[in-house]
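1. missing the sequence, but the structure's below:
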């Protein structure tokens, strides 16, 4: 029998917004025991960056605490650090939450990721409501995930939704750990958790070179236009605290760079240029033209790439057969060890390793060093590499 939670079992906690309330929340958490369930709500598609606008924390003996970091963002880290820094955090899909938590100056002793545990156990779907229902008999209503979490005041229904995200997370982690132990996968999980924890970084300033628009053009003069438009858009977005794509979509930047309009009327005729920006068309045209005038024009950085499957098959049929043998072996090994697809290794990673060994003459260990595969993955993937004749 599955119980659906519509409200927190202990009632909806108050929202902590002031420095004194933050310090009281830390003392409350410090009185608890064991790991702390942690979640965030962000507004990256609406605001300039993906910072946290709500923190949800829960610990045995402490209950749930809701934190609004926005009014006193610089205080949150120092206020909560004593309770959080020496403790295991339990998260669901930690890679999405950790950057915003690190940006607040909050770092865990270590983590447990229930979504990653589910993938290692090949339990699907691994969304929090379904996973909780399958393992501990609880699920929850999830109806406010796409809200603008920067809105203030936060509606009570939204806070209720957010509190439920950590309501059963500690119990779920215990159930996952038991299954990992029984399956002999606890070490695998430990390596995955450490990798996620140390790979995550605080919210980094974006770079124009990494934008979708920059990767959609190739000519130097097109890149020059993208660079100018991106920097202008970024400065405006930062000042307005708005997601950059809401000011000028990437597809509009690409259209301007490739079509090179010479007048406002030509710019406004571009189908990708938003109608609601027509009053600012002259501004964006001037920015694009200034980009062309700025010398030197940037060049697309040369990126190491792997040949496509079709080109590989045509160029080297025998080598391609070795890749196919490795891909077949990968499917079999993942089935044998019972992990979700791509958890052991993605096909893209496998192709890179095979290409490096077969066509670039690298030793297998040398090729593997260019990947981010963890020790457990390297060990379990040995049959895959043998199938390709790499070892």
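-> It's in. No experiment lies behind these values; they were computed from the predicted model shown.
2. drop to CA atoms for contacts and neighbour counts, all remaining ones
-> Fine.
3. and residue 356, what does it touch?
-> 362, 367 (Cα atoms under 8 Å, 6 or more residues apart in numbering).
4. tell me which element the residue most central in space within the chain is part of?
-> Centroid-nearest residue in the chain: residue 96, 4.0 Å away (criterion: Cα atoms, centre = their mean). Using DSSP states H and E, residue 96 falls within helix 94-103.
5. the helix or strand just after that helix - contacts with which helices or strands?
-> Counting by DSSP H and E, the next helix or strand C-terminal to helix 94-103 is strand 110-113. When contacts are defined as 3 or more Cα pairs under 8 Å, 6 or more residues apart in numbering; DSSP states H and E, strand 110-113 packs onto strand 88-91, helix 186-199.
6. second one coming, line it up with the first:
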């Protein structure tokens, strides 16, 4: 078994970059975070493999910057599995590719039933990868050798997987559309930060009173402040369920809060003064949050039939058309066209309902050229059929 070493000094980093320069071909890259353990989403280990160079395991906190590596390899193709999960933490340390090949996305576009890395490697290469360390705390130092072996295997077979998938994309006539999808992932704008991140609390929709919501908000903000201070995942301090329990119960004293058995978590008692201060402030504040947040998104589709029968008909017929096209392409519906895009265009269709207008509307929501070519005409036909069905129903009623 190979004994892997973590590159955590400037001298070792410089030597690794020299070896990477001697290799050739695509660069396989992966990153390990400490999600569920740490507050930040930073990379605690970055793995890289290149044919002719070997495997490299970098320690980002110890190294700090990766400028020389970025300068060397940014123009090469980087191979990642589920690239959208790793690009942000790679960019945080200055690693940003010009082009990528996403093996998970390629597997989806090819209609593979299982697209996790282990499943794809097994199907294409006949090699079984153990995934027992996937949820490990990668901020641990020193990292155990079995973890390093696991991390290395995540990239050592990735270029071989890439080559097999590339062959199958060409054979299926999907190489160009895959290139468009890879480019879309690479250049996708990050979602803007929400003004009220506390509303992401699991179960928040069960709270309807502004005062209860104020308690949930105050506790969430207090927990987030402590989580940042300690660099600990917020849920490890006090879980969401505990915050919701307190927000529903509205305890009126520190003692009442302390007596709540369902208010748990490793910091629920050690930081009791902090939590009671948050509850007390929320009970007294006049700055109450709105019970509902305005949204530009369409209403839930189950409400469309009553609120907008023609939009309901448009969505129903267009979904059928898109599902048929996805089956023809041999890929999941969501990879052909996202459900959110279809809903938005069905709810607010363009004035003109021809294929060109539908195509423009879809493009405004981020649909790629291949998706427009595949779906716009059929969606336009579905919209026309929906309008006619409403007219026919009105004629029958009169």
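-> Cool, the structure landed. This is a predicted model, so every value here is computed, not measured.
7. TM-score, when you put one on top of the other?
-> Here the superposed chains carry a TM-score of 0.87, computed using TM-score structural alignment, normalised by the length of structure 1; 379 aligned residues with a Cα RMSD of 2.8 Å.
8. for the helices and strands packed on strand 110-113 of structure 1, which one sits closest to residue 243 of structure 1?
-> helix 186-199 (24.6 Å; Cα to Cα).
9. with structure 2 overlaid, how far apart is that closest one on average?
-> Taken over the aligned residues, the distance from helix 186-199 of structure 1 to structure 2 averages 1.2 Å (mean Cα distance after the TM-score superposition for structure 1).
10. immediately after that helix, which helix or strand?
-> Next element after helix 186-199 of structure 1 (DSSP H and E): helix 220-240.
11. name the helices or strands packed onto that following helix?
-> Going by 3+ Cα pairs under 8 Å, 6+ apart, helix 220-240 of structure 1 lies up against helix 250-259, helix 281-293.
12. make TSV out of these and add distance to residue 338 of structure 1 and mean neighbour count.
-> Below are these laid out as TSV (distance: least, Cα to Cα, whole Å; neighbours: other Cα atoms under 10 Å):
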stretch	distance to residue 338 of structure 1	mean neighbour count
helix 250-259	40	21
helix 281-293	53	18
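13. in stretch 373-382 of structure 1, which residues are buried?
-> 373-374, 377-378, 380-381 (16 or more other Cα atoms under 10 Å).
14. so where is that stretch in structure 2?
-> Stretch 373-382 of structure 1 corresponds to residues 367-376 of structure 2 when matched by TM-score structural alignment.
15. what residues does the matching stretch touch?
-> 177, 180-181, 184, 322, 325, 336-337, 341, 355-356, 358-359, 362-363.
16. can you select the buried ones among these for me in ChimeraX?
-> Selection of buried members from those for ChimeraX, criterion 16+ other Cα under 10 Å:
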select :177,181,322,325,336,337,341,355,358,359,362
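17. ok, which pair from the contacts of stretch 367-376 of structure 2 is furthest apart?
-> Of all pairs in these, the most separated under Cα to Cα is 184 and 355 at 22.7 Å.
18. next, the contact list for residue 345 of structure 1, please.
-> Per Cα under 8 Å, 6+ apart, neighbours of residue 345 of structure 1: 330, 373, 377.
19. if we can go back for a sec, redo the helices and strands packed on strand 110-113 of structure 1 as JSON lines? Include distance to residue 303 of structure 1.
-> Output for those, formatted as JSON lines (distance: least, Cα to Cα, whole Å):
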{"stretch": "strand 88-91", "distance to residue 303 of structure 1": "34"}
{"stretch": "helix 186-199", "distance to residue 303 of structure 1": "21"}
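20. which of those is buried the deepest?
-> Across these, the average number of neighbours (mean count of other Cα atoms under 10 Å) peaks for strand 88-91, which reaches a mean of 24.
21. which part of structure 2 lines up with that strand?
-> The aligned range for strand 88-91 of structure 1 is 77-80, by TM-score structural alignment.
22. and what of stretch 42-60 of structure 1?
-> Using TM-score structural alignment, stretch 42-60 of structure 1 pairs with 33-51 in structure 2.
23. so how far is that stretch off the chain centroid?
-> Distance of stretch 33-51 of structure 2 from the chain centroid (Cα atoms, centre = their mean, to the nearest Å) equals 15 Å.
24. residues in contact with it?
-> 20, 23-32, 55-61, 89-90, 92, 135-139, 151-152, 155-156, 227-228, 231-236.
25. just these: which are in helices?
-> The members of the contacts of stretch 33-51 of structure 2 that map onto helices under DSSP state H are 20, 60-61, 89-90, 92, 151-152, 155-156, 227-228, 234-236.
26. ok, now how distant is residue 320 of structure 2 from residue 271 of structure 2?
-> Look at residue 320 of structure 2 and residue 271 of structure 2: by Cα to Cα, to the nearest Å, they are 54 Å apart.
27. likewise for residue 89 of structure 2?
-> From residue 89 of structure 2 to residue 271 of structure 2 the distance is 31 Å (Cα to Cα).
28. kindly report the same for residue 175 of structure 2.
-> In terms of Cα to Cα, residue 175 of structure 2 sits 55 Å off from residue 271 of structure 2.
29. where is the longest helix in structure 2?
-> Per DSSP H, structure 2 has its longest helix at helix 369-397.
30. okay, buried residues for that one please.
-> So, applying 16+ other Cα under 10 Å, buried residues of helix 369-397 of structure 2: 371-372, 374-383, 385-387.
31. distance between the ends of stretch 3-15 of structure 1?
-> Per Cα to Cα, stretch 3-15 of structure 1 runs 26 Å from first to last residue.
32. could you do stretch 86-106 of structure 1 as well?
-> 11 Å.
33. swap in stretch 18-36 of structure 2?
-> First residue to last in stretch 18-36 of structure 2 (Cα to Cα) measures 35 Å.
34. kindly report the same for stretch 138-158 of structure 2.
-> End residues of stretch 138-158 of structure 2 are separated by 21 Å (Cα to Cα).
35. which residue range of structure 1 does that stretch align onto?
-> Under TM-score structural alignment, the match for stretch 138-158 of structure 2 is residues 149-169.
36. in that stretch, what counts as buried?
-> 149-150, 158-169.
37. repeat that for stretch 110-124 of structure 1.
-> For stretch 110-124 of structure 1, by 16+ other Cα under 10 Å, it's 110-123.
38. return the closest of the residues you listed with respect to residue 308 of structure 1.
-> After measuring the buried residues of stretch 110-124 of structure 1 against residue 308 of structure 1 - Cα to Cα - the closest member comes out as residue 119, at 28.2 Å.
39. nearest spatial neighbour of residue 347 of structure 2, skipping sequence neighbours?
-> Nearest residue to residue 347 of structure 2 in three dimensions, chain neighbours excluded: residue 311, at 5.4 Å (Cα to Cα, 6 or more residues apart in numbering).
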